[in-house]
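1. what shape does this take:
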Amino acid sequence: MRQLRWILTTAVLCGANAWAATPMPMSPANGSSPSGIDPAGIDHSVKPGDDFFRYANGDWLKTAQIPADRSSTGTFLKVFEQAEKDTAELIRNAGSSHPAAGSSARKIADYYAAWMDTTAIEQHGLTPLKPELAQIDAIASRQDLAQVLGSRLRADVDPVNATNFHTENLFGLFVAQGLQDPSRNIAYLLQGGLGMPSRDYYLSDDPHMAAFRAKYQTYVTALLKQAGIADAEAKAKTVIDLETKIAKAQESLVDSQDVHKANNLWRVTDFAQKAPGLDWATYFKAAGLDGQPQIDAWQPVAITGLSALTVSEPLQAWKDLLVFHTLDHGAALLPQAYADLSFDFYGRTLQGTPAQQPRWKRAVGATNVDLGDAVGQLYVKHYFPASSKAAVQQLVKNLIAAFNDRIDTLSWMTPATRQKAKAKLVTLRVGVGYPEAWRDYDSLEIRANDPLGNHLHAEKFEYAHQLAKLSQPVDRGEWWMTPQTVNAVNLPLQNALNFPAAILQPPFFDPTADAAANYGAIGAIIGHEISHSFDNTGAEFDAEGRLANWWTPADLAHFKAAGQQLVHQFDQYQALPGLHVNGEQTLGENIADVSGLTIAYLAYHKSLDGKPAPVIGGLSGDQRFFLAFGQAWRSKIRDDALRQRLSTDVHAPADFRAQTVRNIDAWYTAFDVKSGEKLYLDPKDRVKIW
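-> You can find the predicted model right below:
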């Protein structure tokens, strides 16, 4: 399901798992200087032209420690850690004034309190899951199976939080405007059905993946045994065998990114013919989709293959799978033994994280996911003043102006394409800080003594919200991130950008800092998101978000050739011994990094208004600009977590994203990079798209 989300909602960073940040002073005490960069983190023993990431961050890397409860650390985590503290304070204080029953503040307080009540959780045992388990036990026919599968369809709406995927459901739902008809919302049906992060974990010959499969068998067995299920070992083998067949039926991440392969509007009555096996009439009725005239089958080959499995595989195998997925999905809010088993596999084994996060951190994270806008309103009130919003809006205007100027100077672009590009830029809708309209949680039932029930209610509430969009006008102002999210997103279908309040904080943005640092950090991020509207996916959508390539054949050929240069460049990067970055899989994000950095640099110089940049701390303006970019991608990650991201993420690892500078001519001048140094590219090999 994540494949479609990354195409239709393209975030600057995946897996940040972060929501909020409070303003931090730019001072030597927190690793910054008046220049807006961290001079102490620079490793002067490394030539910038050999490894810019380690030049910018090498001394920091030597001493940086990944927290025991994290799979990585770096700039984004620095902001996130402050977020945990401040967001937790907002959530804990939500009930201090004894808010009225049913109010958002009451729901926030009750949701958090229930999550923290471990005594009640132990007492409840599996009771919160008994209705679901009984429903599975009652499956006696293929029609029953279709009804249960349909009733469990959930919406995939979170562009950031990997813990909120619903891949364990056989299919997933995404609701947005149509690819060819931007005037109405449609439902997109997506592949799912796996307990591990991606199909590679089941099918890859890599020895590490084989080891993960063996440990997964141990986990599935242990979880079933913990629930008192007989023949747990045999049932675990059945579950994994079925998931392996599901993985074989799924389409790859690269194929799933091809929007043209995904443009498959099927009438509801067509599914039985095009994807025989599943009782689709029963399934769609149970899912509340039976009244839809058409549904987009995003991965048609996978949907056909998954449907066939519902009849080719024994009914009992499906029941075993559903029981495991039900336990697995609820494990964090079941008694501690279940939560420990889940963390041991998904945290320690798959990501190499030694320690589970303290419960308050997990409770804060869950509250932010399930009551995101309610917490977001509190966050904006406390931590995002109007002055910050105005400053960022001005910076955005400068970047858009620079992009517009750049379009005028592209020698390879024909007038017809240039006109279309400008039309798309003019209509680009940029949201800064928070949405214009907040979500209403009045109908969401939250109880102070039912943590798992609260989460399940929240999932159904979100699903109902998404279904309701199918009968409503398209909302071009819709936000896909909460204000307390440390990230940013481009929405090709809406031709819109969201920059949540939380990322608009130091060290990414500080209205009192030097312009070079602001443009190199948040400016490159904003430029990244703007350029997504013109990358290999964005170029497929016109100004109204309609699937319609607006390039002339000659321009498209140039664009694709430049993209292939970038594919080759990133294919060369070895992230782990024998394991390289997939340049095709990460192409859209890499294009956005190159283009965003290019535009941010031009906008920075435009902001100087013809005046020379000051030298601060012995560094020129250009040096500070590029260092701010390199330090924004400061990161240290555990090997197993990196392996997972290489398999599931459309973003290249952070250290290679920092090396994007090698495509910018000005970087060579700023750091006197010479031929023969490892990052040096001949001018003809430097990728220039925008």
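
2. contacts, neighbours, all on C-alpha from now
-> Noted.

3. contacts for whichever helix in the chain runs longest, please.
-> Of all the segments assigned as helix in the chain under DSSP state H, the longest by residue count is helix 386-409. Helix 386-409 is contacted from outside by 418, 421-422, 425, 432-433, 504, 511, 523, 526-527, 530, 599-600, 602-603, 606-607, 690, using Cα atoms under 8 Å, 6 or more residues apart in numbering.

4. which of the residues you listed fall within strands?
-> Within the contacts of helix 386-409, residues falling in strands by DSSP state E are Val432, Gly433.

5. would you mind listing which of the contacts of helix 386-409 are buried?
-> Neighbour-count burial (16 or more other Cα atoms under 10 Å) applied to the contacts of helix 386-409 gives 418, 421-422, 425, 432-433, 504, 523, 526-527, 530, 599-600, 602-603, 607, 690.

6. Val489 contacts Ala11, doesn't it?
-> Yes. Counting by Cα atoms under 8 Å, Ala11 is a contact partner of Val489 at 4.2 Å.

7. my read: Phe626 touches Trp667, true?
-> Yes. When contacts are counted by Cα under 8 Å, Phe626 is listed as touching Trp667 (7.1 Å).

8. who's in contact with Ser531?
-> By Cα under 8 Å, 6+ apart, the neighbours of Ser531 are Ile591, Ala592, Ser595, Gly596.

9. buried residues in the longest helix of the chain?
-> Those would be 388-389, 392-393, 395-396, 398-404, 407, for helix 386-409 by 16+ other Cα under 10 Å.

10. and this one, so I can compare the two:
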Amino acid sequence: MKQLYFVRCATMSATMLGLLAGTAQAQTKIKTKSSGAGKAKTTVAVPTSGTGLSLANLDKSVSPCDNFYQYTSGSWLKNNPIPAAETSWGSFNTLADNNRTILRRILNQAAANRTAKPGSNAQKVGDFYGAAMDTVAIEAAGLKYLQPHLAKIEAVTDLAGMQQLLNDPKSHVGNSWYGFGVLQDLKQNDVYMAFFNQAGLGLPDRDYYVKDDARSKGIRTAYQAYLTNTFKLLGDAPATAEKNAATVLRIETRLAQASRTRVAMRDIPAMYNKRTLAQLAQDYPNINFPLILKINGLTAAKDLVVAQPEFAKEVNTMLVAEPLADQKTYLRWHLVTSATPALPKAYVDEAFRFSQVLSGAKQQQPRWKRAQAATDGALGEAFGQLYVDEAFSPEAKARAKVMVENLRAAYAERIQATDWMSATTKAAALKKLNAFTVKIGYPDKWKDYSKLNVSRESYLNNLFAAQEFAGQENLNKYGKPVDRTEWTMTPPTVNAYYNALVNEIVFPAGILQPPFYDPKADDAVNYGGIGAVIGHEMTHGFDDQGRRFDAQGNMKDWWTKEDADKFNTKAAVVSKQFDAFTPLDSVHVNGALTMGENLADLGGLTIAYQAFLKTPQAKAGKSIDGFTPQQRFFLGYAQIWRTNMRPEAMRMRVQTDPHSPGQFRANGPLQNLPEFHQAFGCKDGDKMVRSAEARAKIW
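-> Take a look at the predicted model:
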């Protein structure tokens, strides 16, 4: 988490942050008394009839001890096929769709308001969304607003010109060659560091370029067709377009071969390669790090972190070995792909045809959804304020805060009860737990968009202006105090995250909605839903990556060697379990890639259940709709992972996503929990019961 569902990175520094940032109970009346972290208690009036769970979603032809995921959601999965414009459909999607209904109304009102004060958030939101929806203007403009950027690429005549262009914040050459940005120093997180990272690929992952199986070859063939057709749209003759497509694929393949795998990228200490500017100038003269820092206004920087030195070495070689004309072809491609959403329909349709090969989607998302997502990315906190006014009350925020503190208290109990941690490591773990900063719903301080200029003239210009704004906002952090009020997700986002660098857990208002959190539901359903999400984010502070950071958020080893070895042994059990899961024939989950998320799911479920047992509902033991409180807890947990997914999207997810497919996020942790087995009367030998010696237990 890392994030709970998807990893979303808007800037270069967020690429690293995405590796470190992991990503509510219902009650009629609440009384809260708090005397410090972990001390909150609640008094809850428990509903007497079932809400939050629909019995119609169950598939009672399946035993809960055979396949609990199918038992919980089998009928829902059958009755909710994937919409043509989607690659998957589940709890996250339905909640996001509900949120979009609210957002669409807000954005339509903003776009219709042509009298908003110039420079106001209302004007910027309305004009950004309005320009994105104005397909007539986009078609009429053609490549008018892209041509100045294409001309910049064409004007490059030598290495010096290429170096200048690559670091020009107004060049918009997309994800080409490498990434650069500013991030908190991993070992001294009260200051910022400059950061260089591998990038430059058009396909989802480096493995798409290097694997020789039939599917990978087929995707590369389709990618080359996409390249060729796009170059034709730009005006290249057919033979030239084919040659240019082959050039781009060759350069990207070379970059891919020098890139680290996603599993290797999980080794955070191995990416902390700090070098002095003098060393960088000597080792990578063709990249020209002094120029990078100068153009980006970081002249005070005396050093820089190179996350993958071997990748930097290859880029340094390629910048002189690759013909300049080929490099310019490569940049043309990345410029166009960064601009595609704002280009005429032919470009968008070409991109979608290729995305179908990767994801299996049958139709494009309607334009309003694409425009809405773009507006959220550019100005999410500007209209997010209106969203929370409508969808997230102060009372809901207060109730969620109470639940977080209940889980923090339960986590402390679990840490203290572990039989494998020494007293020294336990004390450090408790210190970190109690130091968690909790952010719920929306920021206390909203983002200032005053320096972002937006108009109705050109969606492409707005898109590029938003990219420049975000990039400059990131660079401006260097040399300033760390802003610990900042959010990396907007309020409507259906997600959550843990940020190791500031030791915080964050829950946007977008996810604090049914089925994750339902104010009308009983505690069992809410603790199984959002409670497990909260526990998941907390556990990221102690997973295989988060455990490397201390209570202050600095990368520091606070474990004894013996305890670290024991943790790694226990984590390896989880990795082995997930390696064996096969969502499709011959396709296995990668236990190493999904390690952090699987550990967080197991820990989050365990902690949420411990916290739930302290509620009046759990203590009363009264059944609702024929299910005990304990059974309703596990039903509430499993229902949040229900997902139908296209085979193409499933293959891509298994290859690139650090999150396991939904059915394994439901069943995987439960197979290890005696509490679940007891709740449903599962016995040794049942598929949902792992043998005692094969079970995973950490917290």
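
11. put together TSV for the buried residues of helix 386-409 of the first structure, with distance to Ala94 of the first structure on each row.
-> Below are the buried residues of helix 386-409 of the first structure laid out as TSV (distance: Cα to Cα, whole Å):
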residue	distance to Ala94 of the first structure
Ser388	25
Lys389	25
Val392	29
Gln393	30
Leu395	34
Val396	33
Asn398	38
Leu399	38
Ile400	39
Ala401	42
Ala402	43
Phe403	43
Asn404	45
Ile407	49
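
12. what residue of the first structure matches up with Ala307 of the second structure?
-> Aligned by TM-score structural alignment, Ala307 of the second structure pairs with Trp298 of the first structure.

13. what separates its match from Gly352 of the first structure, distance-wise?
-> 33 Å (Cα to Cα, to the nearest Å).

14. got the residue ranges for the strands in the stretch 251-400 of the first structure?
-> For the stretch 251-400 of the first structure, the strands defined by DSSP state E, counting those that start in this stretch occupy 265-267, 294-297.

15. superpose on the second structure and give me the mean offset of the last one.
-> Pointing back at strand 294-297 of the first structure there. Here the mean offset of strand 294-297 of the first structure against the second structure after fitting is 1.5 Å, by mean Cα distance after the TM-score superposition for the first structure.

16. so which elements touch that strand?
-> strand 185-191, strand 265-267 (3 or more Cα pairs under 8 Å, 6 or more residues apart in numbering; DSSP states H and E).

17. tell me the most buried of the ones you listed?
-> Among these, strand 185-191 has the highest mean neighbour count (mean count of other Cα atoms under 10 Å), at a mean of 25.

18. which strands or helices does that strand pack on?
-> Against strand 185-191 of the first structure (3+ Cα pairs under 8 Å, 6+ apart) you get strand 171-177, strand 294-297, helix 300-312.

19. what comes into contact with that strand?
-> Against strand 185-191 of the first structure from outside (Cα under 8 Å, 6+ apart): 1, 4, 167, 170-178, 250, 294-299, 302-303, 469-474.

20. in the second structure, what residues pair with the very next helix or strand once past that strand?
-> Proceeding N to C from strand 185-191 of the first structure, the next assigned helix or strand is helix 200-203, under DSSP states H and E. Using TM-score structural alignment, helix 200-203 of the first structure lines up with residues 207-210 of the second structure.

21. which other residues reach that stretch?
-> Leu203, Ser216, Ile219, Arg220, Glu252, Thr253, Ala256, Gln257, Thr261.

22. equivalent analysis for stretch 333-343 of the second structure, please.
-> With Cα under 8 Å, 6+ apart, stretch 333-343 of the second structure has contacts from 132, 138-139, 142-143, 149-150, 172-176, 202, 227, 231, 248, 347-348, 351, 459-460, 463-464.

23. ditto for stretch 594-602 of the second structure
-> Contacts for stretch 594-602 of the second structure (Cα under 8 Å, 6+ apart): 1-2, 4, 532, 535-540, 543-545, 571, 574-575, 657-660, 665, 669.

24. where does that stretch end up in the first structure?
-> Counting by TM-score structural alignment, stretch 594-602 of the second structure sits on residues 586-594 of the first structure.
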